[in-house]
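sequence unavailable; structure follows:
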């Protein structure tokens, strides 16, 4: 809302995603669109989206000159390291980052229920989620409010990142897992293929069987794992903080110069 009170010619607005707008209905949807999207856009000189997918969503929501929308990805801030433990094909650790509705928790649990594994969950678990894990006989470890150092350890110990979210504005855990040398499974929609590059298996997040088969492929195919890890390590170079920072700085200089002129 700060855009309402700032000088338009000096204002740059960044959009991460539009899930709150696109999933709303009726009057609420219109109000969110008006006050969170339309008016802020009209009060900004330049616009940033964190993915090409978010850029396309913005263009669907508001009529705006595409030349004023700049895609600048989020940076990867966790250090790239080598995985600390060998891949455990007998009982792999399957990492689930996040437990909100968009993180596809219940389909992940259903996909894993017949696979010998340990589900490592980062995020709050409610009673229904705990009950589902128990009912499906899923062995799991649970972490909340973890530090950067702890999340680094969790990635390094994981065998697979299962991140087939239903909605993501970006999908930073994809890059964090790639940096730790962990094979990634993610969704074939929105920003996730863009972020993952060639370093992930892409699945339909609503297809439990497809999710399960992808997990089994990674468990059973060492060459596939090595290929995904190598491509993931290569992919993260696109998200170096210095590269991202320079893109922001370049845009800031452009807007400042325009304001002065």
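Looks like it came in fine. Predicted model only: the values in this text are computed from it and were never measured.

all contacts plus neighbour counts: C-alpha atoms, from now on.
Will do.

just the buried residues of the longest helix anywhere in the chain, please?
As assigned by DSSP state H, the longest helix anywhere in the chain is helix 241-260. For helix 241-260, the neighbour count (16 or more other C-alpha atoms under 10 Å) marks 244, 248, 251-252, 255 as buried.

quick one: distance of stretch 75-86 to the chain centre.
17 Å (C-alpha atoms, centre = their mean, to the nearest Å).

for it, measure first residue to last.
Terminal residues of stretch 75-86 lie 28 Å apart, using C-alpha to C-alpha, to the nearest Å.

how about stretch 139-149?
End residues of stretch 139-149 are separated by 24 Å (C-alpha to C-alpha).

how far off centre is the longest helix of the chain?
Helix 241-260 sits 25 Å away from the centroid of its parent chain (C-alpha atoms, centre = their mean).

one more: stretch 47-55?
Using C-alpha atoms, centre = their mean, the offset of stretch 47-55 from its chain centre is 13 Å.

what is the end-to-end distance of that stretch?
Per C-alpha to C-alpha, stretch 47-55 runs 9 Å from first to last residue.

which residues outside that stretch are in contact with it?
12-18, 41, 68-74, 169-170, 190-191, 194-195 (C-alpha atoms under 8 Å, 6 or more residues apart in numbering).

ok, and here's another one to check against it:
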């Protein structure tokens, strides 16, 4: 039996010094082969016609590991729309980077996220994701409060 550690390197993933104001940026990490499982189309449908910039990283346009902190720091919120996960490392990395998390109730998420305290847990439906993004987008004080709690700043 081997013991492996799962988690993030807090020296690598930390909040940005300054947050951007415009445009509002929503991030996802996806594998094209897992399009349905990870909810790619669900998120694009949820954000249709919203004034947001969607940043998706896949193996096609993969961000090198050393540049992932900058990717997360450039986001205003991160959406995990997965139907199944083991341990959603992008959720941990985004949260450690001070990014507000919007996620489905998947894997260990309920152990990590307390709804509306240090993230938002939504049903795996486009309208629920859209509604959560709109709330986060229109409430910068709430977004800052939520992101501070998970990143250890609040």
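Perfect, I can see it now. Computed from a predicted structure; not experimentally measured.

circling back: TSV for the buried residues of helix 241-260 of the first structure, including distance to residue 149 of the first structure?
Shown next, in TSV, are the buried residues of helix 241-260 of the first structure (distance: C-alpha to C-alpha, whole Å):
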residue	distance to residue 149 of the first structure
244	23
248	27
251	32
252	32
255	37
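
looking at these, which one is closest to residue 212 of the first structure?
residue 244 (35.1 Å; C-alpha to C-alpha).

quick one: that closest one and residue 73 of the first structure, what's the gap?
Using C-alpha to C-alpha, we find residue 244 of the first structure at a distance of 7 Å from residue 73 of the first structure.

go through stretch 65-78 of the second structure and flag the buried ones.
Buried, per 16+ other C-alpha under 10 Å, within stretch 65-78 of the second structure: 68-78.

now those in CSV, with distance to residue 122 of the second structure and secondary structure?
Formatted as CSV, the buried residues of stretch 65-78 of the second structure follow (distance: C-alpha to C-alpha, whole Å; DSSP: H, G, I helix; E, B strand; the rest coil):
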residue, distance to residue 122 of the second structure, secondary structure
68, 25, helix
69, 25, helix
70, 26, helix
71, 23, helix
72, 21, helix
73, 23, helix
74, 23, coil
75, 19, coil
76, 17, coil
77, 14, strand
78, 13, strand
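
which residues in the stretch 51-200 of the first structure form helices?
Secondary structure of the stretch 51-200 of the first structure (DSSP state H, counting those that start in this stretch): helices at 52-61, 105-112, 127-135, 148-157, 172-179, 192-196.

residues touching the aligned residue in the first structure for residue 151 of the second structure, list them.
Using TM-score structural alignment, the equivalent of residue 151 of the second structure in the first structure is residue 233. When contacts are counted by C-alpha under 8 Å, 6+ apart, residue 233 of the first structure touches 178-179, 181, 199.

mind checking the SS state of residue 150 of the second structure?
At residue 150 of the second structure, secondary structure determined by DSSP: H, G, I helix; E, B strand; the rest coil is helix.

ok, how many other residues are close to the residue nearest to it when sequence neighbours are not counted?
Distances taken as C-alpha to C-alpha, 6 or more residues apart in numbering put residue 118 closest to residue 150 of the second structure, at 5.4 Å, once the chain neighbours are dropped. When neighbours are counted by other C-alpha atoms under 10 Å, residue 118 of the second structure registers 24.

for the one 10 residues further on, same thing?
When neighbours are defined as other C-alpha under 10 Å, residue 128 of the second structure has 16 of them.

need the counterpart of it in the first structure.
Taking TM-score structural alignment, the alignment pairs residue 128 of the second structure with residue 210 from the first structure.

before we move on, what about residue 57 of the second structure?
Under the alignment (TM-score structural alignment), residue 57 of the second structure pairs with residue 122 in the first structure.

gap between residue 246 of the first structure and residue 173 of the first structure?
23 Å.

then residue 27 of the first structure?
For residue 27 of the first structure, the distance to residue 173 of the first structure - C-alpha to C-alpha - is 34 Å.

related to what we said a few turns ago, for the helices of the stretch 51-200 of the first structure, give me JSON lines that also has distance to residue 81 of the first structure.
As requested, those are exported to JSON lines (distance: least, C-alpha to C-alpha, whole Å):
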{"stretch": "helix 52-61", "distance to residue 81 of the first structure": "28"}
{"stretch": "helix 105-112", "distance to residue 81 of the first structure": "27"}
{"stretch": "helix 127-135", "distance to residue 81 of the first structure": "31"}
{"stretch": "helix 148-157", "distance to residue 81 of the first structure": "8"}
{"stretch": "helix 172-179", "distance to residue 81 of the first structure": "6"}
{"stretch": "helix 192-196", "distance to residue 81 of the first structure": "18"}
